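In: Predicted coordinates and the sequence they were generated for:
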Amino acid sequence: MLEITVRTEDDASHPRVSAEALAELVRRIGERKDRFLVVERMPDEPDVYVQVWHEEGGEYTLEHRDGGPDKHFQALLDGPEPVITAMTAWARREPGWGEGLEWEALELG
């Protein structure tokens, strides 16, 4: 089990999911009212999370935040598999979990 909580667009909460369950949640998003997941570590660390947004037929927008608004980044991905790989590595606190992705700073206005 991963020491994370996954929240879905319908405000359901999935604590301590397995890597396989996280992958299933990522693969299912895209439909109306089921387009994003927010993943937070346990115990919760303020302003530290990874999340994904996807509408069927479009790209996956993967975001991560590691503190203040100047540490909020996004990457666009073509499919669920690289999202699953990155989110699982993030949840496991693997060093270099986001390497190889094209991160851009996210301006929140």
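Out: It's in. Computed from a prediction, not measured in an experiment: that's the story for all the values here. Numbers count the residues shown, from 1 in each chain.

In: Only C-alpha atoms from now on, for both contacts and neighbour counts.
Out: Will do.

In: all helices for this protein, in order.
Out: 19-28, 80-91 (DSSP state H).

In: Can you mark which positions in the shortest one are buried?
Out: Okay, so that is helix 19-28. Across helix 19-28, burial judged by 16 or more other CA atoms under 10 Å covers 19, 22-23, 25-26.

In: and that helix with helix 80-91, angle?
Out: 140 degrees (axes from the mean of the first three to the mean of the last three CA atoms, to 10 degrees).

In: next one: helix 19-28 to chain centre, how far?
Out: Helix 19-28 sits 11 Å away from the centroid of its parent chain (CA atoms, centre = their mean, to the nearest Å).

In: here's the one I want to compare it with:
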Amino acid sequence: MVGEAALGRLSPENWFAVLDRGDHYVQAGFGEQAATRGGWFALEHREGLPDRHFRTEVADRAHLVRAFTGFAAADDNWRRECEWQRLNF
């Protein structure tokens, strides 16, 4: 799977991963370094402009794998698994 090995290595020392297609991307961060609870993951995606940047927090690494794999395959079903909040920059 796309990024499964990299996402499996997320830790306090290696806390960030990103996969992009131009101005669209999905990214994950681990724990407090990513402004989430210890042991949890921040999952974000952006669809071009800053007003299309969304974030959620998940405890299960499998969510990250599905998001990165779905993003790579241009399959948007992974977005339905979580409640997303738009970030304002």
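Out: Received the coordinates, thanks. Because the structure is predicted, anything quoted here is derived from the model rather than measured.

In: Let me know the TM-score between chain one and chain two.
Out: The TM-score (TM-score structural alignment, normalised by the length of structure 2) is 0.83; 84 aligned residues with a CA RMSD of 1.6 Å.

In: Show me what A74 of structure 2 lines up with in structure 1.
Out: Aligned by TM-score structural alignment, A74 of structure 2 pairs with R93 of structure 1.

In: Which residues are in contact with its match?
Out: By CA atoms under 8 Å, 6 or more residues apart in numbering, the contact set of R93 of structure 1 is empty.

In: how far away is it from R35 of structure 1?
Out: 25 Å (CA to CA, to the nearest Å).

In: and if you look at T5 of structure 1?
Out: For T5 of structure 1 relative to R35 of structure 1 (CA to CA), the value is 17 Å.

In: rewinding a little: could you export the helices of structure 1 as CSV, including distance to G58 of structure 1?
Out: Shown next, in CSV, are the helices of structure 1 (distance: least, CA to CA, whole Å):
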stretch, distance to G58 of structure 1
helix 19-28, 13
helix 80-91, 11
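
In: Can you say which of these is nearest to Y49 of structure 1?
Out: Nearest to Y49 of structure 1, of all the helices of structure 1, is helix 80-91, at 9.1 Å by CA to CA.

In: So which bits of the closest one are buried?
Out: Neighbour-count burial for helix 80-91 of structure 1 flags 80, 83-84, 86-91 (criterion: 16+ other CA under 10 Å).
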